[in-house]
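**Student:** Sharing a model that was predicted from the sequence below.
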Amino acid sequence: MRVTVFGSGGLGGYFGALLARAGHEVTFVARGSHLEAMRARGLQVHSVHGDFHLHPVRATDRPEEAPPADLVLYAVKTYHIPETVEALPRLLGPEGVVLTTQNGVEAPDQVAAVVGAERTLAGAVWVVSRIEAPGVIRQESAFRRIVVGELDGRLTPRAQAIARAFAEAGTEGEATAEIRKVLWTKFLFIASIGGVGSVVRLPVGAWREVPETRALLEQAMREIEAVARAEGVILDPDAVPQTMAFIDHLASGATASMQRDVEAGRPLEIEAMSGAVVRLGQRHGVPTPAHAFIYAALKPVHLQALQRAGVA
């Protein structure tokens, strides 16, 4: 399978490396020092599942140089979607598809609006990985799971084949006929813990038992549950208590990725998190006061980070 990894950071770099190691023809789209290191020294992966080194690798900062792809693994941050999504149609081969991997619930439809729903697969990903240094990916979680599905809810041979390719490469790969439900269930967790943690700016063990803060967390989850229902996505009846229980069992020093971005001064995916909850809530007349508060508190932090990065 010909694969183009569009966004070769912690997620794209790691999963793309696994596919390349498994024998697929992978082109990495990257930029800056990370790109130069990959061109010069290949891609080094340090993982709890075993280290490996790809050399040479095909890497470019010009997506159009990639051969026509059977699969585009679209792994840019959500705030980079507007500036990159228009390039996707040119990357696809005759039967190629784009697989979204972003946090949140809006990316699949943003991509489908450009390449067509028939050439879009939605993906939900669970992994902890990052660029440790240019040309080096550090993968730190026991879990490395990807669930893929068609936007129309069919369980198709192509979704199963792509899930199988990931599984054969070493991950937990799964195809589902309920990808919207999977995405919203993950969203209920990541947008709530990421939002509250980013406002509190303490590890989860310092705030999950504080009654007022715990109530804010649960309210944030209930708002997402209500917005999902308004969008026509029915989550499991115990989605909120199950997610609360999962958070209660996290290591006390755990932090969400958006909180780590706040602390590092990086731009935030706040528009795709609480911002999306607020926008969709307004569309359907669903009150979202917890996420409105989180969004109002974190948007200036995001804007300051964009200014420092020279983006805004």
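**Tutor:** Received, thanks.
**Student:** okay, CA-based contacts and neighbour counts for the rest of this
**Tutor:** Fine.
**Student:** Strands of the stretch 101-250 of the chain, start to end?
**Tutor:** 120-126, 129-133, 136-139, 145-150, 172-175 (DSSP state E, counting those that start in this stretch).
**Student:** take the one below as the second:
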Amino acid sequence: MDDFVALLRQAGLGVTVREDESAMLWDKLAFLAPFALLTTRHQADVGAVRDRHRPELLTVLDEIAAVARAAGASVTAEGLLSFFDRVPGTMRSSMQRDAEVGRPLELDAIGGAVLRAGAAHGIAIPATVRLVAELAQSAKRVA
């Protein structure tokens, strides 16, 4: 593995090797889930979500950060919010684009993963549960 990492770095790629696959995946999902769920639910870019739906964003970030920490990731709601506040306001999620054209949503892979992990760790995540349910209902109406 070290030789492969060295080759990638020599090619100019930034490489980080992590021993804990679960924590690495949760680092990504902790941003992706609220981003995808909220932009899709509100049919808005991330700038509108963080400006017009900030209380909901904060609640969902708190919930998902708690689940991610329980799964072993060193994620904080503050860190997630900082990332949300730095990304371009016009950024839209692929789930949102899928919803706009009537394609199937990766709702179970993204939102469902958070719901299952929350349940497995005994963490209440009512705002996230509501978002996933609303999106599932919307997807049924489109299908």
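**Tutor:** Arrived safely, thanks for sending. Only a predicted model underlies this, so the values are computations on that prediction, with no experimental measurement involved.
**Student:** re the thing from before, mind putting the strands of the stretch 101-250 of structure 1 into CSV with mean neighbour count and distance to His284 of structure 1?
**Tutor:** Shown next, in CSV, are the strands of the stretch 101-250 of structure 1 (neighbours: other Cα atoms under 10 Å; distance: least, Cα to Cα, whole Å):
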stretch, mean neighbour count, distance to His284 of structure 1
strand 120-126, 24, 23
strand 129-133, 17, 36
strand 136-139, 23, 39
strand 145-150, 24, 24
strand 172-175, 20, 30
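**Student:** For Gln219 of structure 1, which of those strands is the nearest?
**Tutor:** strand 120-126 (23.5 Å; Cα to Cα).
**Student:** Assess the claim that Phe84 of structure 2 and Arg50 are in contact.
**Tutor:** Yes - using Cα atoms under 8 Å, Phe84 of structure 2 makes contact with Arg50 at a distance of 7.5 Å.
**Student:** closest to Glu271 of structure 1 out of the strands of the stretch 101-250 of structure 1?
**Tutor:** Going by Cα to Cα, the one of those nearest Glu271 of structure 1 is strand 120-126, 18.1 Å.
**Student:** tell me, the closest one lands on which residues of structure 2?
**Tutor:** On structure 2, no counterpart of strand 120-126 of structure 1 exists by TM-score structural alignment.
**Student:** tell me the angle of that strand relative to strand 145-150?
**Tutor:** 160 degrees (axes from the mean of the first three to the mean of the last three Cα atoms, to 10 degrees).
**Student:** still on that earlier bit, switch the strands of the stretch 101-250 of structure 1 over to TSV; also include distance to Ala239 of structure 1.
**Tutor:** Formatted as TSV, those follow (distance: least, Cα to Cα, whole Å):
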stretch	distance to Ala239 of structure 1
strand 120-126	17
strand 129-133	26
strand 136-139	28
strand 145-150	18
strand 172-175	20
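**Student:** Ala20 of structure 1 is nearest to which of these?
**Tutor:** So among those, strand 136-139 is nearest, using Cα to Cα, at 14.2 Å.
**Student:** residues in contact with Val233 of structure 1?
**Tutor:** 180-181, 184 (Cα atoms under 8 Å, 6 or more residues apart in numbering).
**Student:** Quick check: it vs Thr100 of structure 1, distance?
**Tutor:** 19 Å (Cα to Cα, to the nearest Å).
**Student:** before we move on, the earlier item: nearest to Phe28 of structure 1, of the contacts of Val233 of structure 1?
**Tutor:** For the contacts of Val233 of structure 1, the nearest to Phe28 of structure 1 is Arg180 (27.7 Å; Cα to Cα).
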